[in-house]
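Trainee: Give me a model of this one.
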Amino acid sequence: MIKIEYPPYNFKIKAEKGKELIFDGARKRWVSLTPEEWVRQNFIQYLLQEIQYPASLIAIEKEIQLGELRKRCDIILYKKAIPWMIIECKEMNVPLTEKTVGQILHYHQAMPVPYLCLTNGNHVFIFEKTENSFREIKTFPV
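Mentor: Take a look at the predicted model:
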């Protein structure tokens, strides 16, 4: 598990029709401020400010095909225009269990990448693809 410190950021938040919205700078639009979205927005700022990952190589809620189902990956990082890492965000009170790991492994079947990341804001697990399995790593790959 990796413990990360989220950088301070002045999020744009507004209320509209009884709902809280947050401005997603990556998607350039207002989105519903759910507990999961709060984790996603903070993690994006971590990627941009701390890791210095280029915004142009980050996709938010990218749709993928899982058999007959269409699902959305929370965050996909690209390297040289090729998917490099899938990041699954859960709200802060959702424990990261085998079930949540299973979800991101399903995404990996549809979009094989070298790295998988799972976070609930408090905890971050990163897994690196080996020959025929995954191993947990203790630092964010650069």
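Trainee: From now on I want contacts and neighbour counts done on CA atoms only, so please keep to that.
Mentor: Fine.
Trainee: any idea which residue sits dead centre in this protein?
Mentor: residue 87 (3.3 Å; C-alpha atoms, centre = their mean).
Trainee: run this one through as well so I can compare:
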Amino acid sequence: MLQPPPSLNLPPFDSRMMAEGAVQMIFDVFRKKYVALTPEEWVRQHFAHYLVNHLHYPKAWLKIECALAVNGQKKRADIVAFGKDTQPFLVVECKSYEVKLSERTFQQSALYNHTLQAPYLAITNGLRHYCCRIDQQQQRFEFQSRLPTYG
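Mentor: Sure, this is the predicted structure:
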């Protein structure tokens, strides 16, 4: 029997869920497959749908669990939104709704962005969200009161 995940501080979206044995699964429309419904995945799915449905990011220009190399190690950024110039525009680090966001969470996102060079970073646990704009030339960032809309 499927247990409904908790409500988040993000708009709801139409989701397809199923059970595969004892594992709850959710259909990821971005990766076009069912994935295990972990607390972090619930946040990732909500946030990706929020970007598309409310901030007008093109679905085709979002990459979920985007593979990248950081200091010679294989890593995955939770969500990378690409701009019209096909360059990374926004990097999002998602954590479980049970995890408190911290400076360490932000540093993880910033480390991934060292490779990607996106002008915006966001972190979320589905309950709280933070976004900053990166000034690469000045090597500084400024927190934003909201996420950038697409375009």
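Trainee: Now do the lengthiest strand in structure 1: which elements does it pack against?
Mentor: The strand spanning the most residues in structure 1, taking DSSP state E as the definition, is strand 69-79. On a contact count with 3 or more C-alpha pairs under 8 Å, 6 or more residues apart in numbering; DSSP states H and E, strand 69-79 of structure 1 meets strand 58-66, strand 82-89.
Trainee: And the residue nearest to the centre of structure 1? What does it align with in structure 2?
Mentor: Using TM-score structural alignment, the equivalent of residue 87 of structure 1 in structure 2 is residue 92.
Trainee: hang on, isn't its match packed against residue 77?
Mentor: Yes - Residue 92 of structure 2 is in contact with residue 77 according to C-alpha atoms under 8 Å; the separation is 7.1 Å.
Trainee: Mind listing the shared neighbours of these two?
Mentor: residue 109 (C-alpha atoms under 8 Å, 6 or more residues apart in numbering).
Trainee: Show me the strands in structure 1, by range?
Mentor: 13-16, 19-24, 29-32, 58-66, 69-79, 82-89, 115-119, 124-129, 134-137.
Trainee: Let's have the ones you listed in TSV, adding distance to residue 47 of structure 1.
Mentor: TSV is the format used below for these (distance: least, C-alpha to C-alpha, whole Å):
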stretch	distance to residue 47 of structure 1
strand 13-16	20
strand 19-24	14
strand 29-32	19
strand 58-66	9
strand 69-79	10
strand 82-89	11
strand 115-119	12
strand 124-129	13
strand 134-137	17
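Trainee: Find the one among those strands with the highest mean neighbour count.
Mentor: For those, the largest average neighbour count (mean count of other C-alpha atoms under 10 Å) is found in strand 115-119, namely a mean of 23.
Trainee: how about the helices and strands packed on strand 69-79 of structure 1 in a markdown table, adding distance to residue 32 of structure 1?
Mentor: Listed next are those as a markdown table, based on distance: least, C-alpha to C-alpha, whole Å:
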| stretch | distance to residue 32 of structure 1 |
| --- | --- |
| strand 58-66 | 13 |
| strand 82-89 | 15 |
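Trainee: I'd like to know which of those strands is closest to residue 25 of structure 1.
Mentor: With respect to residue 25 of structure 1, and counting by C-alpha to C-alpha, the nearest of those is strand 58-66 at 10.5 Å.
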